[in-house]
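**Student:** predicted structure and sequence below. I'll ask about it afterward.
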Amino acid sequence: MKKISLLLFSLLFVVATNFAQERRRGETKKTETQQGHTDQNKFRQMKDVLATPNDQHTASGAPGSQYSQQKVDYIMDIRLEESTNKIYGNETITYHNNSKDQLDYLWVQLDQNMRADDSQTPLAKSDRASEFITPSNFQSTYMKEGKGFGFNIEEVKSNGKPLSHFINKTMMRINLPQPLASGETFEFSIKWNYKINDINKDGGRSGLETFPDGNNNYTIAQFFPRLAVYNNVEGWQNMQFWGRSEFALEFGDYTVNLTVPEDHIVDATGVLQNEKDVLTKTQRKRWEQARKSFDKPVIIVTQEEAEKAEKGRATKTKTWTFKANKVRDFAFATSRKYIWDAMATNVNGKTVMAVSLYPKEGNPLWEEHSTRAVAHTLIEYSKLTFDYPYPKAISVHSERQGMEYPMICFNFGRPNPDGTYSDRTKKGMLGVIIHEVGHNFFPMIVNSDERQWTWMDEGLNSFVEILAELTYDPELFATNPAKDITRYMGGDQSNISPIMSQGDYVKQFGPNAYSKPAAGLYMLRKTIMGPELFDHAFRTYSKRWMFKHPTPADFFRSMEDASGMDLDWFWRGWFYTTDVTDIAIKEVKPLYLTDKPSERISEIIKSNPRAKTYFEGLGDLVYITDKKEDANSKAMDKYVDGKEVPSYIYSVEFEKPGGLVMPLIVELTYADGTTERQTFPAQIWMKDDNTARRVFASTQEITKITVDPDFETADVDTSNNNWPKKESNKFDNFKKEAKN
């Protein structure tokens, strides 16, 4: 059999075009100077955007040989005064300067000042008059009275002497008596108090919830002056706390004595040091049972016992002592209303306690699901990141909260008063528990700068949350994040911010910081990289930056370094712009086999000796034409020894109205109803950002071509994804029905 070259239409087009261009260049003289341009290719590298690597944050995305970070240790005596709802604290802080820099001062965060009477947070919000308002809202809006919130700093001392300091809203500068050299430590103390806010009346990420019986549920965080981060990226991270962008904190060791009413149940960051002093024999016995129960929670304080306790009011107090090492923060919860349950969780051979505290108002939902959801989260997150390193994780129920701290989080999800609940309530409760417990990994351990880059904790955590939810209840949490985000991405561009925006000025905070980063990572894992490559890279990043301060560049570089994939095109488009995905089928042209060249090819061969030599050197040829009248379906028969020849050939031109590049996923439907899917990498757009062409050959007729049939690439307009083109999509029909 003679050697045969089947030259597809696209190849002939390229060859013909090259010869034609060469001929025109010889015939045409330049009449004007052409204008230059800069490289705007979507696949250009991000060296113009990412910070220059150094010996602390390397080009691979790993911590460098000279990486360092500060350490801050706290010893605190905290007293909760229930009669006045005030907290009194006295803390001793030891600051370790592990950097190579000399420090002239330290910066301390005073987050409670965000709601102080002189706070500028309310003044920073644009406002306009409403046409109607309730009397109570009118009073709170236009007849404001001071509520007395915010820190009262009683004293700041070092070595028993007053220490110079200056308070700037939510930040306090500690003026050091002398510069703190590299490797030195500085110890000082702060005595303070503040009035606790009611989260349902005053708002806030922590505070108290008041019940009709007069009891309170205290979920307390951001309750003590905390050292800000100092590093070689930001210097001091001392941006003001305006109420949204969360916290950049240093790791350290904590010893905290919590004095509360004697009849309260308490849990907190860290390990309880004095069980015998604060727990009854029955509670201790049940707690020991929980430490060995890996299949179901053990009730340590029953609902009956909690209901009995909430009827009294203790006049005496107890002090609960907790110690926590290598944590970036501390929070606690306390109430006499708590039901308490716990179970052991096996995280790759290590026992971790999953714990829940909740008032009776949370039952039966919380008793059925909370602790199980905590345990499930620890196991699933550990699979994709690293083994959970802390001894426990606690879920505390509060009506309107969803907030996270090391080893403890506060979560909403309350059934109806009669104990019934809908799937929506159950889904919301499970979702917030998995999300907030998951924050132990991001940013409590992989300690990114939340004040600057909200997506680095919320977005990454929301992504892993999706995977954990799907394994907890696949039906309840069935989702397609890429499809779900299209409504946001296809919205009003003036009301959308790039993901890489500082959190305080981000528009549509939820989709920007949570949903869009999560959807992007979901697409990376499912469609662009594949689970095997993605999971290894994501785990590499997570392990590299455990108990450290990563930057966005560290994440981007680690994902590429560990996967061997160039993803700069994805980071640049998805994170740095508000561009959208919109890939369309522009034209489908049937082609036919023939044994004679087209007039165009004949003319090229005749007029160009080089072309003639080239074609003669190819040997036997068959041709492809777009003219049906020239078709010869048997043109290939004598060359293939009886094999079936693809007699249906289609040239398909795809276009990209959207600014984002994405893989091109094409599903072909054949005349017999079967389908075939072909996926072309995003690099198909590398040479031409607007158009991509492919030729599909088949032994039977192709009746339908669909782009992205499973909505994997966040395509904002699916009306142009089909051939033959649909008359209207479901959304168009919905609009017509609504209009009628």
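**Tutor:** Yes, it's here.

**Student:** C-alpha from now on. contacts and neighbour counts both.
**Tutor:** Noted.

**Student:** so Phe555 touches Gly61, yeah?
**Tutor:** Yes - in this structure, Phe555 is within contact of Gly61 by CA atoms under 8 Å, at 6.4 Å.

**Student:** all strands in the stretch 301-450 of the chain, in order from the N-terminus.
**Tutor:** 317-327, 332-335, 339-347, 350-358, 392-397, 402-405, 408-411 (DSSP state E, counting those that start in this stretch).

**Student:** ok, residues contacting the longest one?
**Tutor:** In this structure, residues lying in contact with strand 317-327 by CA atoms under 8 Å, 6 or more residues apart in numbering are 251-263, 266, 268-274, 278, 406, 444-445, 547.

**Student:** put this next to the first one:
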Amino acid sequence: MKHFLFASGLLLSLAAPALAQENIDKSKFRQLAQELPTPNTYRTASGAPGHEYWQQRADYNIKAELNDDNQSLIGSETITYTNLSPDVLTYLWVQLDQNIFEKNSMTSLTRSTKIPEKPTFGVAEALAEQTFDGGYKIKSVKDANGKALPYIINFTMMRIDLPQPLKPKQSVKFSIDWSNLINDQKKQGGRGGYEFFPEDGNYEYQMAQWFPRMAVYDDVNGWQHKQFLGTGEFALPFGDYKVSLTVPADHVVASTGELQNEDVLTSTQRNRLAQAKKANKPVLIVTPEEALRAAKNKAKGKKTWTFVAKDVRDFAWASSRKFIWDAMNVNYAGKNTLAMSYYPKEGNPLWGQYSTEVVAHTIKVYSKFTIDYPYPVAISVHGAVGGMEYPMISFNGGRPEKDGSYTERTKYGMISVIIHEVGHNFFPMIINSDERQWTWMDEGLNTFVQYLAEQEWQRDYPSSRGEPRNMTTYMKMDKSMQQPIMTNSESVTQLGNNAYGKPATALNILRETVLGRKLFDYAFKEYARRWAFKHPMPADFFRTMEDASGTDLDWFWRGWFYTTDHVEQELTGVKWYAVDTKNPEVENARRRAEINEAPKSLSQQRNLQDIPKTLLDAKPELKDFYNTYDPLAVTAESKAQYQKYVQSLTPEERALLEKGLNFYEVSIKNNGGLVMPVVVQMTFQDGSNQLVRIPAEIWRYNDQEITKVFVTEKPVVSFLLDPFQETADINMDNNAYPQRAQPSRFELFKQQPQAITPNPLQRQMQQQPQAAPTSNR
């Protein structure tokens, strides 16, 4: 601790270094003027749609038939495309995403492959020429009069040349007939496809990207015809759909939209469905027993299910005779939505207990943070792999063991994937961002709200993404293994961390640490309100968040979204100063305590043993004045000098002097490059603590090192940066003063043969057979 004496006026000078002109362009706080597009009449500087904003429209009438014998589809669609742009169009672009399953697709041609030193037959099979040909077989493209239209297919994109230019405010109607084989999800992968159940010889079909779909034409990119390679998802225009699906007579169909012909259901099922529309708990519409009978008997014949959907950007469906089906009503803000789940018996007991409840929960939480859910239904369909989203319907994994047991990881993984995929109804199915170019705008924003929904599902829910501390492993990786968030999805090496985890973490930090919940929640909801049923771009999100929160966040977007910098603040030192009160009774006592508490040197300690008696101890007559003189004794003279000093002070100066304040000069380095708020916790001598939050702008003059003076009435015994690990600091070892090491553990073990151990629920079932899960609620 250092003591210092204030001169009259008690002034403390905190000089800010001047910014050199040549450093202005390098400042981490410079505006994003060069990175963001110039505002215009379509997209404003505030982030809102402009008064001349426009977007195209595509309405569909589709008829398709599923062949359960050879897993194929035959389809015919009529598209009415309306040009609401100010441009004249001479051709249209249609997406043929199923063409990634062609033998010579760009996906397979551009996939890097390598032969290992000892290839197995499985490796050889994988490297062999692809035998599955699941691409579209386009039979015809015709205008409204049945006349053939010229077209050309470029991998996953098809250009249709119009016989005459399509002017603004005009519509064109054309039809496409096609067929294709349906891919086996487990073998060929894909976001849709079928799963085969060898135990009963049945299939479940999850039909996604199953029909030729219009590409987006907008004011930013023109035609979005970037090839689909399997990672970058979809940019699609809104429209109305009428879809008729012909399937085996005993199949149950789950679909985007509302069922128009309920006579495909039995009278019992219709009554149950009517009951579910008023229920606050899931009601079984197709029971496990009914699904089991259908799977065994396999009825002959066909049925056609017809669905209608308004203002959606896509359409998906699922079909199987194995489906158990339950539903319940969700009422939010006075609007009713039917939450439903479809799942084979292999999904129970997890799916019967949780799926529809999770759907309902997701609709409520997302509506709270964005806009009220506008659609009449929300569906979760169980499949064997992954998760994928479409308007009103999602395909989700999470399967128990065959004995009905499941791990904690399986349970929470299932709940999380349902929240995530149902949540995609909002991002990007309604707030319709360009997934092909900016994956983070749907995955990152959705993962963030998923985190909020998980935390409202269960206290301390084990969310894998959202918490800043969960992102530090990725952010501390070598920069050569990372790309900025603002990178096209097909160029990202770690899509999960880059497009899901990192933006979700950034938004959580923006909400909790930078803006606070009130400012953030209002701005985030405003973004959703502005861009619902429209096509937002990154600049629209960035600008809206700043506009609605009243906060300049360019530094935040630049660091988190445009760079691979990370957070690494280091507390390099603390200097302690206290005011010299000039009071001899106070200062002399303090000095005496310091002397008495000072540790004795090693020599002094050993001399106490080795030198039992010094010469002066033996001959006290050798002592003089200085052997008994006490320089810290309080004298009448020193008291008088103190009184004279006190009388020279103003009342304000005297009050400040009597407080006995402590001044701590704290030095902090920014080792990671990413400027962030500084969160400091001070622990005092009496055990209490104080938290100080300093905005990131403290780095604006020097983004590498800062000092900050903290003034306290009580002595501080320790300082700690980021005590709640809220900034994603990758190294907590250098955040404390005095420095303290982060605890870790190591385990001593004996190498033993690997054994398959039962999960905790299996062990419980083995001990208490009566506790075995039931097949349904």
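**Tutor:** It's in. As the structure is a computational prediction, the values presented were derived from the model and not from experiment.

**Student:** any idea what the TM-score is?
**Tutor:** Here the TM-score for the pair of chains, by TM-score structural alignment, normalised by the length of structure 1, is 0.89; 681 aligned residues with a CA RMSD of 2.4 Å.

**Student:** any of the contacts of strand 317-327 of structure 1 buried? List them.
**Tutor:** 251-261, 263, 266, 268-272, 278, 406, 444-445, 547 (16 or more other CA atoms under 10 Å).

**Student:** looking at those, which are in helices?
**Tutor:** Using DSSP state H, Val278 are the members of these that sit in helices.

**Student:** restricted to strands, list the buried ones among the contacts of strand 317-327 of structure 1.
**Tutor:** 252-261, 266, 268, 271-272 (DSSP state E).

**Student:** Thr718 of structure 1 maps to what in structure 2?
**Tutor:** Taking TM-score structural alignment, Thr718 of structure 1 has Met732 as its aligned residue in structure 2.

**Student:** also Gly503 of structure 1?
**Tutor:** Correspondence of Gly503 of structure 1 to structure 2, assessed by TM-score structural alignment: Ser489.

**Student:** how about Gln303 of structure 1?
**Tutor:** Gln303 of structure 1 maps onto Pro288 in structure 2, by TM-score structural alignment.

**Student:** before we move on, back to that, tell me which of the strands of the stretch 301-450 of structure 1 sits nearest to Phe211 of structure 1.
**Tutor:** When the strands of the stretch 301-450 of structure 1 are compared for distance to Phe211 of structure 1 using CA to CA, the nearest one is strand 332-335, at 11.2 Å.

**Student:** mean distance, that closest one to its aligned residues in structure 2?
**Tutor:** Superposed on structure 2, strand 332-335 of structure 1 shows a mean distance of 0.4 Å to its aligned residues (mean CA distance after the TM-score superposition for structure 1).

**Student:** how much space separates Ala640 of structure 2 from Glu665 of structure 2?
**Tutor:** To Glu665 of structure 2, Ala640 of structure 2 is 33 Å away according to CA to CA, to the nearest Å.

**Student:** where do the helices sit along the stretch 651-777 of structure 2?
**Tutor:** Secondary structure of the stretch 651-777 of structure 2 (DSSP state H, counting those that start in this stretch): helices located at 651-659, 760-767.

**Student:** adding distance to Phe9 of structure 1 as columns, could you present the ones in strands among the buried ones among the contacts of strand 317-327 of structure 1 in CSV?
**Tutor:** Shown next, in CSV, are these (distance: CA to CA, whole Å):
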residue, distance to Phe9 of structure 1
Gly252, 67
Asp253, 70
Tyr254, 72
Thr255, 75
Val256, 76
Asn257, 79
Leu258, 78
Thr259, 82
Val260, 81
Pro261, 84
Val266, 75
Ala268, 70
Val271, 72
Leu272, 75
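
**Student:** of these, closest to Ala482 of structure 1?
**Tutor:** Ala268 (37.2 Å).

**Student:** pretty sure the closest one is touching Ser356, no?
**Tutor:** No - checked against CA under 8 Å, the pair Ala268 of structure 1 and Ser356 is beyond contact range at 11.4 Å.

**Student:** ok, now how distant is the match of Gln303 of structure 1 from Tyr342 of structure 2?
**Tutor:** Pro288 of structure 2 is 11 Å from Tyr342 of structure 2, by CA to CA.

**Student:** compare the two and say which is more crowded by neighbours.
**Tutor:** Neighbours per residue, other CA atoms under 10 Å: of Pro288 of structure 2 and Tyr342, the larger number sits with Tyr342, 30 against 21.

**Student:** could you find the counterpart of the more buried one in structure 1?
**Tutor:** In structure 1, Tyr342 of structure 2 lands on Leu357 (TM-score structural alignment).
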